[in-house]
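Student: Okay, predicted coordinates and the sequence, questions at the end:
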Amino acid sequence: MEPLALLRVTMGLALLLCFAACTESRNFATQDDQDIGNSGTAARATWCIAKPSTDVEKLYHNIDYSCGQAGIDCRAIQPGGSCFRPDNAVSHASVAMNLFYKATGKHPWDCHFNGTGLVVFQNPSVGGCEYAV
């Protein structure tokens, strides 16, 4: 795929995810809004995803960082893996960041990634790509 076509696909996905975030804002939380563990109420399922507006270079850094941690298995985003498609930085980073988030305790700060992560309350799994809870 040509670089310009890849950029168009990536930007299209980013816009779609951004639109979903805007229209379903009640399902998203900021890092400052969350303290589920200390709220005295039942914990809700949460996932960590990449902010769609994040620079591609930062997303690849998040993938490298997350997948480089002990105990985190990123084979799902490798070619042939269950989360390889769609083949773009936002999708791959979201899977890797969620694996890190889950492995480190699912605290809001485990999804910060220098301001490039979002904690969500709606399962981001798509097709055969199951995000760990």
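Tutor: Here it is on my side, so go on.
Student: make it CA atoms for all contacts and neighbour counts henceforth
Tutor: Will do.
Student: longest helix in the chain, by residue count?
Tutor: When every helix of the chain is counted residue by residue (DSSP state H), the longest turns out to be helix 3-23.
Student: Give me the most central residue, the protein.
Tutor: The chain has residue 49 as the residue nearest its centroid, 1.8 Å off, counting by C-alpha atoms, centre = their mean.
Student: before we move on, what SS does that residue have?
Tutor: For residue 49, the assignment made with DSSP: H, G, I helix; E, B strand; the rest coil gives strand.
Student: That one against residue 101, yeah?
Tutor: No. In this structure residue 49 lies outside contact range of residue 101 using C-alpha atoms under 8 Å: 9.4 Å.
Student: Okay, helices next: where are they in the chain?
Tutor: In the chain, the segments counted as helices under DSSP H are 3-23, 56-67, 89-103.
Student: Indicate which one of these is closest to residue 129.
Tutor: With C-alpha to C-alpha as the measure, helix 89-103 is the member of the helices of the chain nearest residue 129 (8.8 Å).
Student: structure B:
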Amino acid sequence: MSSSTHLIILSLSFLLLFIITPTISGDVSFDEEWCIADEQVPDDELQRALDWACGKGGADCRNIQMKQPCFYPNTVRDHASYAFNSYYQKFKHKGATCYFNSAAMVTSLDPSHGSCKFEYVP
């Protein structure tokens, strides 16, 4: 066989692999992104970023208030993650980023838990 025949066979093999491979399902998605607090950032920095996101930033922080579905766990990190994601999903199509002065990061793992659902906007 010639090298061009090998190349064609290899190309067809990859094409078949993509056609017959089942779609991945579950909590991991390669095209969905959420914005969460970086685990390595101290709470005081997260609190400043959280205050900005829920204030001037315009994030919807109602769900992290007491007696709301995302109040627990009641930690700065968890509340910041919810607020950062709310801001990011709300404004990413207008150029917003998941930065928050290096306090946040993007993840493809849905951070929702229990009755607390993190928004995702395609």
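Tutor: Good, I have the coordinates. Only a predicted model underlies this, so the values are computations on that prediction, with no experimental measurement involved.
Student: Contacts for the longest helix of structure 1 next, please.
Tutor: By C-alpha atoms under 8 Å, 6 or more residues apart in numbering, the residues outside helix 3-23 of structure 1 that reach it are 27, 28, 52, 53, 88, 89, 90.
Student: Show me where structure 2 has its strands.
Tutor: Assigned by DSSP state E, the strands in structure 2 fall at 34-37, 104-107.
Student: Map residue 126 of structure 1 across to structure 2 for me.
Tutor: Using TM-score structural alignment, the partner of residue 126 of structure 1 in structure 2 is residue 113.
Student: could the contacts of helix 3-23 of structure 1 go into JSON lines alongside neighbour count?
Tutor: Formatted as JSON lines, the contacts of helix 3-23 of structure 1 follow (neighbours: other C-alpha atoms under 10 Å):
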{"residue": "27", "neighbour count": "15"}
{"residue": "28", "neighbour count": "17"}
{"residue": "52", "neighbour count": "26"}
{"residue": "53", "neighbour count": "15"}
{"residue": "88", "neighbour count": "19"}
{"residue": "89", "neighbour count": "22"}
{"residue": "90", "neighbour count": "25"}
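Student: Quickly name whichever of the residues you listed is closest to residue 44 of structure 1.
Tutor: Sorting the contacts of helix 3-23 of structure 1 by distance to residue 44 of structure 1 puts residue 27 at the head of the list, at 11.2 Å, by C-alpha to C-alpha.
Student: any idea how far the closest residue to the closest one other than its chain neighbours is from residue 70 of structure 1?
Tutor: On the basis of C-alpha to C-alpha, 6 or more residues apart in numbering, the spatially nearest residue to residue 27 of structure 1 that is not a chain neighbour turns out to be residue 121, at 5.2 Å. If you measure residue 121 of structure 1 against residue 70 of structure 1 using C-alpha to C-alpha, to the nearest Å, the figure is 26 Å.
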